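J.: sequence and computational prediction follow.
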Amino acid sequence: MTAFSELETEKMRDRVAQQLARSRARSTALTDAVDEHDLVRQHSKLMSPLVWDFAHIGNQEELWLVRDVGGREPVREDIDNMYDAFQHPRADRPALPLLSPVETRSYVREVRDKVMDVLASTPLEGRKLVENAFAFGMIVQHEQQHNETMLATHQLRTGDPVLHAPLPPAPPGPVINREILVPAGPFTMGTSVEPWALDNERPAHQVHVDAFVIDKYPVTNAMYLEFVTSGGYDQQQWWSEEGWAYRQKANLAAPRFWVRDGDRWLRNGFGAVEPLVLDEPVVHVCFYEAEAFAAWAGKRLPTEAEWEKAARFDPDTGRSRRYPWGDEDPGPEHANLGQAHLRPARIGAYPHGESAFGVAQMIGDVWEWTSSDFHAYPGFVAFPYREYSEVFFGPDYKMLRGGSFGADAAACRGTFRNWDYPIRRQIFSGFRLARDPRPDELR
């Protein structure tokens, strides 16, 4: 248990208030960008209507902060079941008697007003749930995770573009996607000290990782285009048995949102169709596509432990950093995060974000598929509820690491773990390659 001075507590409250306001501004922008028809319709059976996501954000905030932390009377107890993600699959949610856009906006405002009163009056100590303002941080992350989901829904909608953002920074100079050898040895994986780390990131533990080689940058559109044009989607030899079965069932021929135009490929990004930017990381590929490309390239996907060691371990100090570049929070010079740009940045754009080994763009741009299944760390304890992580453990889900241009810094760090089905392509997912070292590289 941590005891805070009055000044430290007020600083923490100010930080929470800023994060809550920032996440709500993003939710509001994503929902205000479209009309009521677009808010209530389902743009894909893979996704909820945008209005469901927004009301669900408010409902989770009410459950945890108003009722649990604050001990206040419910605002809308009658809607709890309707906005319980485990009770209603996404495909079924449009048929529910959802709150209208007007009702939703009114509801989330009322909940937030009560939350700010709870924040001002709640001692941030004495219960595990409120230590270091954990419950508030959990809700900030929950809202930002749904903001990324809503951004993916925007990518799936049809019609003229409604979201706009400046281009990411350009690389400051020539870029070479070289390989980097990470020596064998132990490192500290996960965390026991990050205040808002979620249960599946905990606890910190030692993991021995054999030597491996990893690419400095993620796989680019240019690299992936070679796989497409060489017939990689038609050659079963590169695909796992499960991957080939899904490739045939789904008739995969290219990354999602690539558009064939005669002999060239374009990409549809939030309603704007344009030529591929060849040195951007490829995005919207599923695990099976990443796995097949890696086989075609004579390499493999990194394990989750390899990915985290390449991202966090500092061989000079022997410790694991919070982020690849160090312990300071992400800035615009470090990574492409938070929907600041509506696309991955070209490789080489963030030299200040490199890890101690020199591996680049491991945070932001695209979630990176790894070869690992989702599992608990040794000593895992579900907190504050089993349904956040524990019910998903097992071989059905593959791990993604690093965050995307749609992930927010509050919900993305060196230890943050994301997972999804290996068939998912609507998410902002890409990958980088790894391989076992040759004997001559270990001398």
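T.: Structure received. Numbers count the residues shown, from 1 in each chain.

J.: CA atoms for contacts and neighbours, from now on please.
T.: OK.

J.: which ones are touching Pro302?
T.: 214, 370-371, 432-435 (CA atoms under 8 Å, 6 or more residues apart in numbering).

J.: let's bring in a second model and compare:
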Amino acid sequence: MTLRALLDHCAATILFVREGRAVTLAEGCIPALVDFSFEDKAAKGLRRLRDAVPRPPQYFTALEVAQDAPVLLLLGEAGSGKTVLARRLALHLAGEALGDARFNLATLASDVPRDEAGTLVRETWAEPILPHLLTAPVNALPEDGLLILDEAERLGEGGPALLAELVARGRRAILLGDAEACGAWPIPPGVRRHRLLPLLPAQRAAWHALHGGPKDLPAHPGLMSLAVAGVSLGDLAHHAATAFAALRDGVTPAHPTLGRRFVLERLAARHIATLPAATVAALAADPCWHATLRHLQGDATLAEALLATGRSDLAVLAADIAPPVAMLRDALASAVARDDLKLPARIRAGRHLARLGDPRDLAELVAVPGGEYAMGSALHPNSAPPHRVTLAPFRIARFPVTSALYARFVAATGRAWTSADGRDPAMANAPATDLSWHDARAFCTWITPIWRDEGRIAADEIVRLPTEPEWEAAARGRQPVSDAQVYPWAAPWAALRCNSEEAGLNDRCAVGLFPAGRSPFGCDDMAGQVWEWCSTNWGEDMATPAFRYPYDAADGREDADAAPSIRRVLRGGCFSSGAEKATCTYRGSLEPAGSWRGNGFRVVISRPAPALPHAGSAPPAA
């Protein structure tokens, strides 16, 4: 396809038909936002002090993250605007190359609402790259330009390999795919994955001002276009008739993947109940139809039939359809423990467990025996030199402290907590975040007598934050000193063993969803998920620790009364940390009064240690 043909093809893309007139892409569309905020970008290195009032997140557009990521995988459900986004970008890049007055980089720029308040920030595309727009998998990649590949789910299991090839060849590419199918891909280094967001109220208001339709527009772009066009889902029933007639005849058609797929999915619910049980079972066995079946909300009979299969993925589907169902909680917990769910289903399982009341012991403690442990790594100067430390036995929490447990502390003490979603029932079993070092220590003091009364700890034991060597010992176990990067699973890096940047969630999830990343002593989520506070001091300089290795507990680094300017150590990385930080050895830090949605903590149980000599509030001289 020539650039001129590409421009004409994209400009003629029909967004919807209203009152007999086709509204095309050339008449404008809404720039799509993704699940990556300005704060996320600023906080990759943990640098924000607590705000008195939480600020609403402001999000980047898909085009902006595409400029920062040579290879970008954008996910969305059917009708979320993936194809419109691809063609909008190709239209303006082709126009720029052709010198077109209507479509170019200047006309691509627009003021975009970025948050619930409608704050406008200019969106621009600064880099003129010739586009190659493709709507199907390719056998041979073009040698230059920007590859825009729609319907990436059609690559199937070959998707990750193509991503790796694009990175290896230094190619620029944007792949757009189904959230369920492509969200399960392991993402190679050098690739970023983001999800398209529903439309904000300000975006819908702007669309209504341009194109009319009902005032109460849905946030889903596809359904919004239908509403603006004056078309109801009921009016579109004939579009699904052929497919469901085939189903009734015992023929399972391929799942629709084109632009009208979301219509079929939302019409499916009213028809599937009339199908033979064997046909429903066949559909349930195909993950591509799960999104359709999820629209059978409230069908407890179908949910119970899915549960009876004993399959992990169908247990999650049952929860999508009709929670609560008898035995559903235990079935979901078992599915998570079996570790046979693909990532999108795993995340949904965790959220369902949170809403239903997670039956797992999320305050479970694991024992770490005393003895010598390797500490540090030669791979980063702040973690060098590798050395050995001797530790007394202790117990440590298997999971980070969850939002539900921390919320109990807040309710009992009245302590301020600025978390935007800490009280969300769907996040009750996710790590508590937006917590300062002082918050974490106050929680430890509060929970100590409660756990003594419950018999969880002995009368002479206390709850506290881990020291830095205790945290590392629990994470790496008895792994020896090594020049290689050290991960909790005692094996090379694997993208889907933890909630890191490579998993592409850009948020925390329920604890314990990555059993393959468990540490040798049985601790979960020690790589990625959330940065975890330690008791240990770092120093005042963010880049270089004043308290260097080898670790020495007597040099003031465990002085709990150090000055407010002395940063405290954070360990483990978080959901936005890459493979070089989501490790057993990388050292992060933050001011003790600082907090962020990517930092939390886990606790250690021990007997009170004798007072250590220290150098006061200042670190030793270099």
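T.: Looks like it came in fine. Since the structure is predicted, the reported quantities are computational estimates derived from the model, not experimental observations.

J.: superposing both, give me the TM-score.
T.: The TM-score (TM-score structural alignment, normalised by the length of structure 1) is 0.51; 285 aligned residues with a CA RMSD of 5.1 Å.

J.: quick one: which of the contacts of Pro302 of structure 1 is nearest to Gln42 of structure 1?
T.: Proximity of these to Gln42 of structure 1 (CA to CA) peaks at Thr370, which lies at 30.2 Å.

J.: the closest one: neighbour count?
T.: Burial measure for Thr370 of structure 1: 27 neighbouring residues, criterion other CA atoms under 10 Å.

J.: so what corresponds to it in structure 2?
T.: Matched to structure 2 by TM-score structural alignment, Thr370 of structure 1 sits across from Cys534.

J.: out of the contacts of Pro302 of structure 1, list just those in strands.
T.: In this view, the contacts of Pro302 of structure 1 that belong to strands under DSSP state E are 214, 370-371, 434-435.

J.: all strands for structure 1, in order.
T.: With DSSP E as the criterion, structure 1 has strands spanning 179-182, 185-189, 205-209, 212-215, 258-261, 264-269, 272-275, 313-314, 319-320, 367-374, 394-401, 418-420, 429-430, 434-435.

J.: which of the ones you listed sits closest to Gly159 of structure 1?
T.: Distance to Gly159 of structure 1, taken as CA to CA, is lowest for strand 272-275 among the strands of structure 1, at 9.4 Å.

J.: ok, Ala42 of structure 2 - how many residues close by?
T.: For Ala42 of structure 2, the count of nearby residues is 11 (other CA under 10 Å).

J.: ah, wrong one, I meant Asp113 of structure 1
T.: Counted with other CA under 10 Å, residues neighbouring Asp113 of structure 1 total 11.

J.: corresponding residue for it in structure 2?
T.: Using TM-score structural alignment as the criterion, Asp113 of structure 1 maps onto no position in structure 2.

J.: can you tell me how far Asp113 of structure 1 is from Arg24 of structure 1?
T.: Summarising the geometry, the distance separating Asp113 of structure 1 from Arg24 of structure 1, computed by CA to CA, to the nearest Å, is 12 Å.

J.: and for the two, which residues touch both?
T.: Once CA under 8 Å, 6+ apart is applied, it turns out that Asp113 of structure 1 and Arg24 contact no residue in common.

J.: what segments of the stretch 201-350 of structure 1 are helices?
T.: Along the stretch 201-350 of structure 1, the stretches classed as helices by DSSP state H, counting those that start in this stretch are 221-229, 241-249, 287-296, 304-312.

J.: which one of these lies closest to Asn147 of structure 1?
T.: Ranking the helices of the stretch 201-350 of structure 1 by distance to Asn147 of structure 1, with CA to CA as the measure, places helix 287-296 first at 22.6 Å.

J.: how much does the closest one stray from structure 2?
T.: When structure 2 is superposed, helix 287-296 of structure 1 averages 1.4 Å from its matched positions, counting by mean CA distance after the TM-score superposition for structure 1.

J.: angle of that helix against helix 221-229?
T.: An angle of 90 degrees separates the directions of helix 287-296 of structure 1 and helix 221-229 when computed by axes from the mean of the first three to the mean of the last three CA atoms, to 10 degrees.

J.: just checking, what packs against helix 287-296 of structure 1?
T.: helix 221-229, helix 241-249 (3 or more CA pairs under 8 Å, 6 or more residues apart in numbering; DSSP states H and E).

J.: could you give the residue range in structure 2 aligned to it?
T.: Helix 287-296 of structure 1 falls opposite residues 437-446 of structure 2 when the two are matched by TM-score structural alignment.
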